[in-house]
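**Q** after the sequence you'll find the predicted model.
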Amino acid sequence: MSIEIAVFGAGCFWCVEAAFEKLKGVEKVLPGYAGGELDNPSYKQVKTGTTGHVEVVQIHFNPEIISYKELLEVFFSLHDPTSLNKQGADEGTQYASAIFAVNAAQKEIAQRAIQEAQPHYDKPIVTALYDNVPFWEAEDYHHHYFENNPDQPYCSLVVAEKVNKFMKKFAHKLK
């Protein structure tokens, strides 16, 4: 089995991780940080919005079951790619809409996906597209955060709503 990696920033990584890990063909989802100026930043540092890092998920997937293009379709559905550094009440550069392509093929597919998605939005898509940059895994307590903290207010009010909407739209792709 061949496993590939995708890295996306689409707002709070708790929401994004909770959705992507439910997809057939996704073997593992790690919350973390990409971009920025510090090596191995902490959540405390990133949440200030001053480090240049984006909250991201690193998705390990089997391309024989789910393609990178299909992952991009899910990515665009999980957030507002026309909102600069803001998703709902979450505001700051750490919540940017961003794709971190790990190779030239992903970059090309992502560029096409952005162009194909644009007609579906009234405002310009502001999703940033980066070449492969280092990924820094988030602290352990962020892993499976929604699953482990369903009654935490942010999870019960924000994450649950996004995950439920996602599950209805992509029911045919769920494990």
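**A** Perfect, thanks for sending it. Residues are numbered from 1 along each chain as shown.

**Q** please count neighbours and contacts with C-alpha atoms only from this point.
**A** Will do.

**Q** regarding this protein, what is its longest helix?
**A** For the chain, the longest helix by residue count, based on DSSP state H, is helix 104-117.

**Q** mind listing what's buried in the very next helix or strand once past that helix?
**A** Proceeding N to C from helix 104-117, the next assigned helix or strand is strand 128-130, under DSSP states H and E. Neighbour-count burial for strand 128-130, with 16 or more other C-alpha atoms under 10 Å as criterion, is recorded at L129.

**Q** give me the contact list for strand 128-130.
**A** 96-101, 107, 110-111 (C-alpha atoms under 8 Å, 6 or more residues apart in numbering).

**Q** which among these end up buried?
**A** In the contacts of strand 128-130, the ones that pass as buried (16+ other C-alpha under 10 Å) are 96-101, 107, 110.

**Q** now those residues as CSV including secondary structure?
**A** What follows is these, written out as CSV (DSSP: H, G, I helix; E, B strand; the rest coil):
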residue, secondary structure
A96, coil
S97, strand
A98, strand
I99, strand
F100, strand
A101, coil
K107, helix
A110, helix
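
**Q** let's bring in a second one:
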Amino acid sequence: MTETAVLGGGCFWCTESVFLSLRGVISVTPGYSGGHLENPSYEQVCSKTTGHIEVVRLVFDPDIIDFETILQVFFATHDPSTLDRQGGDVGPQYASVIFYQSAQQQETAQKLIEQVQAELGVPVVTRLLPAQKFWPAESYHHNYYALNPGQGYCQVVISPKLAKFRKRYAELLAV
């Protein structure tokens, strides 16, 4: 039995590369959710007019990794206190968001948001929204970091983030 999580924490290239590393995560698909346009393209989402957020859809085995642990990693690998931005990536498509798939996920996410806010001492702006239609991103976005490690954004933004993540969560990494 598997579960699904849909999370947005800035650029989906970063978020995908983090979650692909976790033991118990079966698949990670970058895409778009939360907007009003059917089957949006990357260019349309980047126009900031569709209402979509860059997200990843995770399919995971809850017997190996639970939703709470996934959210702990999520909050540790992006800044949930900045509205519609992660570092140099600015715009509503980079919002911090959890599209909960069940009442249990909603409850767990609300608890974690409160904990993170208490730890940070600043407001957490992560949106907690009910599940919405997920649109997979174009194929060239899938597994982007692994296929393009020499690309500038990957070297400057994703590689340092992954190194920090791997050090902090070594016990959760897939072999």
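**A** Now that the structure is in, tell me what you want to look at. Being a predicted model, the structure only gives us computed values, none of them experimental.

**Q** any idea what the TM-score is?
**A** Laid over one another, the chains give 0.98 as their TM-score (TM-score structural alignment, normalised by the length of the first structure), with 174 aligned residues with a C-alpha RMSD of 0.7 Å.

**Q** give me the mean distance between the longest helix of the first structure and the second structure.
**A** Helix 104-117 of the first structure, aligned to the second structure and superposed, deviates on average by 0.9 Å (mean C-alpha distance after the TM-score superposition for the first structure).

**Q** would you map the helices across the second structure?
**A** Going by DSSP H, the second structure shows helices at 12-20, 42-46, 67-76, 103-120, 144-147, 152-153, 159-168.

**Q** comparing those, which comes out most buried?
**A** Most buried of the helices of the second structure by mean neighbour count (mean count of other C-alpha atoms under 10 Å) is helix 12-20; its value is a mean of 23.

**Q** adding distance to V56 of the second structure, write the helices of the second structure out as JSON lines.
**A** Converted to JSON lines, the helices of the second structure look like this (distance: least, C-alpha to C-alpha, whole Å):
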{"stretch": "helix 12-20", "distance to V56 of the second structure": "6"}
{"stretch": "helix 42-46", "distance to V56 of the second structure": "14"}
{"stretch": "helix 67-76", "distance to V56 of the second structure": "11"}
{"stretch": "helix 103-120", "distance to V56 of the second structure": "16"}
{"stretch": "helix 144-147", "distance to V56 of the second structure": "13"}
{"stretch": "helix 152-153", "distance to V56 of the second structure": "18"}
{"stretch": "helix 159-168", "distance to V56 of the second structure": "16"}
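
**Q** which one of the ones you listed lies closest to E54 of the second structure?
**A** Proximity to E54 of the second structure (C-alpha to C-alpha) singles out helix 12-20 among the helices of the second structure, at 5.7 Å.

**Q** how far is that closest one from where the chain is centred?
**A** 7 Å (C-alpha atoms, centre = their mean, to the nearest Å).

**Q** show me what it is in contact with.
**A** Helix 12-20 of the second structure is contacted by residues 8-9, 25, 27-31, 54-56, 58, 77, 141-146, 157-158, 161-162, 165 when judged by C-alpha under 8 Å, 6+ apart.

**Q** and if you look at stretch 104-114 of the first structure?
**A** Contacts for stretch 104-114 of the first structure (C-alpha under 8 Å, 6+ apart): 68-69, 72-73, 99, 101, 125, 127, 129-131.

**Q** could you tell me where it falls in the second structure?
**A** Per TM-score structural alignment, the counterpart of stretch 104-114 of the first structure in the second structure is residues 103-113.

**Q** and T15 of the second structure, how far from D63 of the second structure?
**A** Using C-alpha to C-alpha, to the nearest Å, one obtains 22 Å as the distance from T15 of the second structure to D63 of the second structure.

**Q** my error: substitute S17 of the second structure in the last question.
**A** Taken as C-alpha to C-alpha, the span from S17 of the second structure to D63 of the second structure is 22 Å.

**Q** picking that back up, in CSV, list the contacts of stretch 104-114 of the first structure along with distance to Y154 of the first structure.
**A** Below are these laid out as CSV (distance: C-alpha to C-alpha, whole Å):
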residue, distance to Y154 of the first structure
Y68, 29
K69, 30
L72, 25
E73, 25
I99, 24
A101, 29
I125, 26
T127, 24
L129, 28
Y130, 29
D131, 32
